[in-house]
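A.B. asks: Everything below, folded, please.
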Amino acid sequence: MKVHVIGAGLAGLTSAIRLTEAGVKVALYEAAPQAGGRVRSFFDDSLGCVVDNGTHLLLSGNDRTLAYLDTVGARDELTSPQHARLDFIDLDSHERWSLVPDRGRIPFWITRAKRRVPGTSLSDYLPVLRLATAKAEDTVTDFLKPGTLLYRRLWDPLCVSVLNTAPEEASAQALWPVITATLGRGERYCRPLLARRGLSAAFVDPALAWLRSRNVPIRLGTRLDDLETSGNRVSGLLFANADHIVPVSEKDRVILAMPSHALKQLLPRTPLPDRYNVIANVHYRLPDTHPVTHNGDFPMSLLRNPADWMFVNGQLVSLTISNAGFLNNEPADALAARLWTGTAQALELQGLAPAGSLTALPCPPFRVIRERRATMAQTPGQMALRQGPRTLHPNVFLAGDWTDTGLPSTIEGAVRSGETAAALVQKILGANGTAAAPAGIGR
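C.D. replies: Coordinates of the predicted model:
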């Protein structure tokens, strides 16, 4: 008996780890030449350092992701400040402020006024509680009205960065669980966590090493092209460039931990999300002569700027632009130069002109990365197309951040989906007298 896990992104890695942990025999396949999916790093020759394909912000409330890191021994790959803080700058007014949640379990807007967004009062925050009553068809702006100071300074940038979808289109039901799991739970659950040596060093390489140490076969560059069926069960896996079909026995199971767009051909009768939004990232490598003084433990939101958040790791400054389809046709050099002005302002960077006068530091070396299908468009219509772990084939299951996890398309959602699929497979195998699910899996 074996479980074939197709896809070595975070969902697939999680499924493979949890099943292996339970003593189930696993084989892992990945179409790309490297594991990690949209959570990976690479060495950029032009910058002379490792960069992430896209910067991902975790929060200390992401329980299952932290459990994943604990299992593979990589928790120390994340930097974690002693307290929570989110920094903001309005690049038009030059005003700066920080959100510092209360150390209790009370939302920051209920406690002292100095913890709120400047210029806002307690009553301004009350409409967010109505998100708890949102129906499937409701959008964020049905509850949080544009035009208010709080909307411009908090809800709009928060929604776009979390859901990768404009608030007027974004599902209100998708935003609410994020607020209740982080900002609504107090300081302990919203400390920012960043991968100090890159996403691969934290999430991918330790997981692969953990699996290999337990003799799990990992086949990279192996794309699944088709499913052979017998009745309603899958009986074989047809991989590209393979000279034979990998058989799926009566006792075997298959977990498809693949993006929804890659499943269209494999599961033609299953409705799947088919709209995706772009995330663009711009990485700048600053010269050593201009050390960055901004505290990289805390991300900064850049208001009045196409970039949503800025992350600093030593001399590497990274910008993330969510819902970035509007930038698809802008040349990389023009985009990097345009965004650098606000970035230098946020970092308070200046250079010395020959005559000794202070001028803005010229745009340093950069790398622009556009993830065309970063996430599904998290609109009410697309959210209705999310699937649970079961499929029309009783021996095939689904995992992925796009599945119905109760969370948006995030790292935490991907990990939870992998755990859910693994737990369901274990439950079925246990019912057949083969293997029982250990306590704690899929919580």
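A.B. asks: C-alpha from now on. contacts and neighbour counts both.
C.D. replies: Fine.
A.B. asks: Is there a neighbour count for the closest residue in space to Cys49 that isn't next to it in sequence? I'd like the number.
C.D. replies: Using Cα to Cα, 6 or more residues apart in numbering and skipping the chain neighbours, the partner closest in space to Cys49 is Phe43 (5.6 Å). The local packing of Phe43 (other Cα atoms under 10 Å) involves 11 other residues.
A.B. asks: what secondary structure does Phe43 sit in?
C.D. replies: strand (DSSP: H, G, I helix; E, B strand; the rest coil).
A.B. asks: Tell me who's in contact with it.
C.D. replies: 49-51 (Cα atoms under 8 Å, 6 or more residues apart in numbering).
A.B. asks: 10 Å - rerun?
C.D. replies: 49-52 (Cα atoms under 10 Å, 6 or more residues apart in numbering).
A.B. asks: what about the helices in the protein?
C.D. replies: 10-21, 63-72, 122-125, 149-150, 156-163, 172-181, 199, 205-212, 332-347, 380-383, 411-431 (DSSP state H).
A.B. asks: Second input sequence below; structure requested for side-by-side comparison:
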Amino acid sequence: MTGGQGGGHVAIVGGGLAGITAALALQDAGLRATVYEARPRLGGATHSFQRDGRVVDNGQHIFLKCCTAYQGLLRRLDAADKVRVQDRFDVRVLTPGGRAGRLRRAKAPGPLHLMPALARYALLSPGDRLRAVRASLALDRLDPDDPELDRHSIGGWLADHGQRPQARNALWDLFVTAALNVRLDDAALGPAAFVCQTALLGRSDAADVGVPTVPLGELHGTIAAAKIEAGGGGVRLGAKVTAIEDGPKLLVNGEPVSADAVVVAVPHRAASSLVPADACPGRADWAGLGSSPIVNVHVVYDRPVLDEPFVAAIGSPVQWVFDRTAISGTSSGQFRGERGVASPQETGQYLAVSVSAADRWIDTPTAELREVYLAELERLFPAARRARVTDFFVTRERHATFRQSPGSGALRPASATRLPWLFLAGAWTDTGWPDTMEGAVRSGLNAARLVRRHLNGTAPNTATGVSSR
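C.D. replies: The predicted structure follows:
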């Protein structure tokens, strides 16, 4: 599955969003790119699988309207019509006790667009609302690129700026934990300030939420592979790269493959052992980035229990809940029960509960998670108390993101390395964004830009090609 474009061959190690983006950007520039992915699919941390006739995403992934690079990738894939974006940021926030709040932006320029929402937010007292406005304005004055901010947590900063426990739980934790995949007291101040400034305090429509309307395996997998190959590039699945050597060349499934440039677009844990030591002498430090887990709890009910696309929750192990009924391919309501028997008469609903910073739950047995989360969903959704659960399962991403804690910013490497033909990509590299889909796409664009600069400044070795093995 190799392409026929000239101008140099670029080997991309890793078929996640960073690798996909780099391949497409390089092809746009007339370069020939081949993606080598060890797994039998593209998509990296965003993928799908089949379960009893349903298509299941490994986790719920969203983007915001401020994620311009990711939306650019969708356009490159001719898939902009396969997502749905809110007309206006609007989130209902539930509590187990029955109280609820709503955060809905006004049609006003930022940051004024969220002031009416805060003023009416029922889950905060009037005093906490005022203090939240003051903290927001102070946060907006910080410079996220200031190295000093990388040494402190957003939790400590909020405490110093009058944010009491209820405001932390009902407002700040709601968004920062979901964005950075770490709790407030563990989240570095720099990236937290960036998230708040970019999504909540910047352009008025920046936080409008976008969700895929097709499975991730289709959006980031089959569609991406077809687009790369249609553009003359190559996709090799089940192709494990075990070494990168000068030449440059790769060892793929034990066979040598030559290239003119190499982009390593795998997680930092894999990159640290794959990248040559002379390319990144400090690669051992990447282990300090650590990892933070996400758990997704999947529940299928025999009837609808939620009448909104998604909601948030506070004061509960439940954080965000998404209606996955239509996207799973069973929008007709025909679900297979726990014994695998289809029930055409049932009109059910499939919900996914996304739990970020899930250290507490990552090793918890499924039976215990079932007991905890079904009870919590009944507390949040009265209709669930009358519903029958026809399926329950859990997906776990132990290394969903790196741990974006104080000190992590200094460990994120640039895309360029000391070897002129070798480049890094991945949301863990220094993109200026947190470890998100947007960060992954930006890293791929960064790497592609540097590859183009390198190959334009040297004579590509047109004699080298892609190994047929």
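A.B. asks: TM-score them against each other, please.
C.D. replies: Superposed pair, TM-score by TM-score structural alignment, normalised by the length of the first structure: 0.87. Supporting alignment: 411 aligned residues with a Cα RMSD of 2.1 Å.
A.B. asks: What residues does Val160 of the first structure make contact with?
C.D. replies: Contacts of Val160 of the first structure by Cα under 10 Å, 6+ apart are 166-167, 170, 175, 308, 321-324.
A.B. asks: how does it look with 8 Å?
C.D. replies: Contacts of Val160 of the first structure (Cα under 8 Å, 6+ apart): 166-167, 322-323.
A.B. asks: just Tyr121 of the second structure next, same as before
C.D. replies: Counting by Cα under 8 Å, 6+ apart, Tyr121 of the second structure has contacts 101-103, 129.
A.B. asks: Ok, Leu422 of the second structure next?
C.D. replies: Leu422 of the second structure neighbours (Cα under 8 Å, 6+ apart): 261-264, 279, 416.
A.B. asks: same thing with Leu17 of the second structure?
C.D. replies: Taking Cα under 8 Å, 6+ apart as the test, what Leu17 of the second structure contacts is 43-44, 220, 426, 437, 440-441, 444.
A.B. asks: okay if I get those as TSV plus distance to Pro96 of the second structure and neighbour count?
C.D. replies: Listed next are the contacts of Leu17 of the second structure as TSV, based on distance: Cα to Cα, whole Å; neighbours: other Cα atoms under 10 Å:
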residue	distance to Pro96 of the second structure	neighbour count
Gly43	36	25
Gly44	35	21
His220	36	26
Gly426	38	31
Met437	31	23
Ala440	35	28
Val441	37	28
Gly444	42	32
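A.B. asks: hang on, the earlier thing: quick check: the farthest pair among the contacts of Val160 of the first structure?
C.D. replies: Greatest spatial distance in the contacts of Val160 of the first structure: Pro167 and Ser322, 11.9 Å, computed using Cα to Cα.
A.B. asks: which of the contacts of Val160 of the first structure lies closest to Arg152 of the first structure?
C.D. replies: Out of the contacts of Val160 of the first structure, the member with the shortest distance to Arg152 of the first structure (by Cα to Cα) is Pro167, at 11.2 Å.
A.B. asks: how close does the closest one get to Ile110 of the first structure?
C.D. replies: 24 Å (Cα to Cα, to the nearest Å).
A.B. asks: do the same with Arg370 of the first structure
C.D. replies: The separation that Arg370 of the first structure has from Ile110 of the first structure, given Cα to Cα, amounts to 38 Å.
A.B. asks: do Val317 of the first structure as well
C.D. replies: 34 Å.
A.B. asks: who has more neighbours, Pro167 and Ile110 of the first structure?
C.D. replies: A side-by-side neighbour count of Pro167 of the first structure and Ile110, using other Cα under 10 Å, places Pro167 first with 25 against 15.
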